[in-house]
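Q: Take a look and give me a structure for this.
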Amino acid sequence: MEKPRFRAALLYPRYWPTWLLFGFWFLVAQLPYRWQLGLGRVLGRLMLRLAPARRTIAERNLVLCLPELSAAERADLLRRNFESNGIALMETGMAWFRSSRWLRKRFTIEGLEYLREPQSRGQGVVLMAMHFTTLELGAAFMAMCHKVDGMYRPHKNPVYDYMQRKGRERHGEDSEVYQRKDVRGMLRALKRGRAVWYAPDQDYGIKQGVFAPLFGIPAATVTGTSRFARVGRALVVPYTTTRVDDGCGYRVKIYPPIEEIPSGDELKDAILVNQFVEARIRENPAQYMWVHRRFKTRPEGEPNVYEGVRKKKKKRRKNRR
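A: Now for the predicted structure:
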């Protein structure tokens, strides 16, 4: 996919509010790190009050996945989780607008040998990420330490799309970006021995997936991890990025390859993926993105987990002649 290019059409008046938003975001990203953490927490508390649909989704996910917690413990976890989501907006600005030199001072990384070793012998790697709130910043950290290709979902707003791609690609030299539907492009990259970033822990429906247990609940789980490893002759190497509680930065941990994948059984592989994801969430539940509808696709006859939660309406495009 070619590099993002600036076009004069991006300066049309209808895009001026988006440019103002990015200008403000850039200025906020220049604030001292701890100030940004504080602002993020305040923003997260506002989101908890002003985003009832997302709050309800997170509440139901927590009840389903962590029933052993008391009501008070879940309420405290929900508050900390929304604070983490607010901080994530600050961290996106850090990833897109701060220098690599500034960012390098704020993270440590362990397990890089698990990524470098297969790459040194020309084997592709599925770099398996998970949807923690540190996702955007974690991807920037990885790009600074190793050549990693990424997946990309175009944004409807062309200015946001341009800035998003510029922000995500600025830390990685010679990295390539593939649209989420470009399966062939990803497979070619893996066969060439490249590392490709991939996050399989969201509900994309059952058309390209299977129902595999997550916290004991049947969850629609994409089989892409298994297929990429099998067809691309690649290893599955997971990693996580954790925001350290004392506010001193982040810890990036790369885990040993999940060598059982591919097993030849996509359901078995999906179960292995979900077991790994669940273990990491239990280690750090406050920083996981509970606001996503992880269980929106249900087995036949199973009730809707998010019944009554208002869905975001999609704007219909009028045909222009």
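Q: C-alpha only now, for contacts and for neighbours.
A: Noted.
Q: Could you find the closest non-adjacent residue to R106?
A: G249 (4.7 Å; CA to CA, 6 or more residues apart in numbering).
Q: tally of neighbours for the one you found?
A: Counted with other CA atoms under 10 Å, residues neighbouring G249 total 17.
Q: ok, now which ones touch it?
A: Counting by CA atoms under 8 Å, 6 or more residues apart in numbering, G249 touches R106, F107, R243.
Q: Redo these as a markdown table? Include distance to N61.
A: Converted to a markdown table, the contacts of G249 look like this (distance: CA to CA, whole Å):
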| residue | distance to N61 |
| --- | --- |
| R106 | 31 |
| F107 | 30 |
| R243 | 22 |
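Q: one more to put side by side:
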Amino acid sequence: MTQYKSKFDTSIKAKHFHPKYWGTWCLLFLLFIFSYCPVRLRDRFAAGVANFIYSKKFLNKRKKIAFTNLSLCFPEYTEEDKDLLMRKNIKALAQITLSLGELFWRSQEHILNRTNITGEQYIIDAEKQGKSIIFLGPHCYGVDFAGVAGINARGYPLSSMFNDYKNPIFDWFVTTYRTRFNDAMGKGTLYHRSEGLKPVIKSLRDKAHFYYLPDEDHGRKESLFTDFYGTQKATLPIIGRLAKLGRAVVIPFYTSYNDKTAKYDITFHAPIEGIPSADELTDTQLMNQAIEKLIDEDRSQYMWTLKLLKTRPTVGEKIYK
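A: This is a model prediction of the structure:
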């Protein structure tokens, strides 16, 4: 089968060296330097930065969103509980952000050595059975290391979606490292969310696995409300359709950065039983239950700063004020 190719062009052009982009190029140069720094030294620096910025005003909006999410999901949490979790959250964000240059500039051997993998046998078994895989993961900060170092660099062809950053330099940087190992396998691609599900299904049928992060809020029109911890969440009910049409199994996984070992812990779990079923709501509930179990592996590294619960069961209710 011919591999689907995205119509979005994220390559670098001469115009991208205009002075208005020099700040972005400087940031990438810093990531280049950090990618070759001793990891533990860089981690200590990132932890110091996180501690310094935690109380700064520019973080207040995101922290308020996170505290709102945590209050709805875990009503038993005290303010101190939420504050402690978010301090760990910002620390992990800083450490992971400063490591992203490794995915672009460092060798395949290097980035493989930056991960501890558990449960890879589930991937091997699925491939032996001739199944494509939907890798189901929540929005944790280590998502890029999971896709590149945990899956793609290990020889598993992978497709996924992207949202552009409205900055062509970042688009080029991110899409390049996310696809750097696909050419060697001759399959797998990256395409824009606006292109819909057709490329997902084509890729899955061509045995290019799909990296799926389903936990963003896409609005009321296309979503179903299902339980999510102590509240309800608007969720796209497409996991069963993707599994059926793509002839795929759904393997949940989670990634967290372990600053004690200075490596990424990536855990793959057994395929979710019951997906696809004959009912979209059942499939969606099974998916969210799996997502909860994954987040519970390390709640402090989930992206609580996203507006995960913006669409509420009660029309007109606004929680992010």
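Q: TM between them?
A: With the length set by TM-score structural alignment, normalised by the length of structure 1, the two chains reach a TM-score of 0.89; 307 aligned residues with a CA RMSD of 1.9 Å.
Q: circling back to that earlier point, translate the residue nearest to R106 of structure 1 into the numbering of structure 2.
A: Here G249 of structure 1 is matched to K263 in structure 2, going by TM-score structural alignment.
Q: For R170 of structure 1, see how far away the residue nearest to R106 of structure 1 is.
A: According to CA to CA, to the nearest Å, G249 of structure 1 stands 21 Å off from R170 of structure 1.
Q: same thing with R7 of structure 1?
A: R7 of structure 1 is 18 Å from R170 of structure 1, by CA to CA.
Q: mind listing the strands for structure 1?
A: With DSSP state E as the criterion, structure 1 has strands at 107-110, 124-128, 150-152, 177-179, 195-198, 209-214, 217-222, 234-243, 250-254.
Q: where along structure 2 do the helices fall?
A: 22-35, 39-53, 60-73, 79-97, 100-105, 108-112, 120-128, 143-145, 168-178, 182-185, 198-205, 239-245, 280-295 (DSSP state H).
Q: Relative to the whole chain's centre, how far out is stretch 273-288 of structure 2?
A: 21 Å (CA atoms, centre = their mean, to the nearest Å).
Q: my bad, should have said stretch 124-132 of structure 2
A: That offset, for stretch 124-132 of structure 2, works out to 23 Å (CA atoms, centre = their mean).
Q: Can you give me the buried ones in that stretch?
A: Neighbour-count burial for stretch 124-132 of structure 2, counted by 16 or more other CA atoms under 10 Å, picks out A126, K131, S132.
Q: ok so, going back, out of R7 and R170 of structure 1, name the residue with the larger neighbour count.
A: Neighbour totals were compared for R7 of structure 1 and R170, and R170 leads with 17 against 10 (other CA under 10 Å).
Q: That one matches what in structure 2?
A: Aligned by TM-score structural alignment, R170 of structure 1 pairs with R180 of structure 2.
Q: Next, the contact list for its match, please.
A: With contact set as CA under 8 Å, 6+ apart, R180 of structure 2 has no partners.
Q: Roughly how far does it sit from L41 of structure 2?
A: 27 Å.
Q: What of V148 of structure 2?
A: Distance from V148 of structure 2 to L41 of structure 2, by CA to CA: 23 Å.
Q: Between the two, which has more neighbouring residues?
A: More crowded of V148 of structure 2 and L41, by other CA under 10 Å: V148, with 24 against 10.
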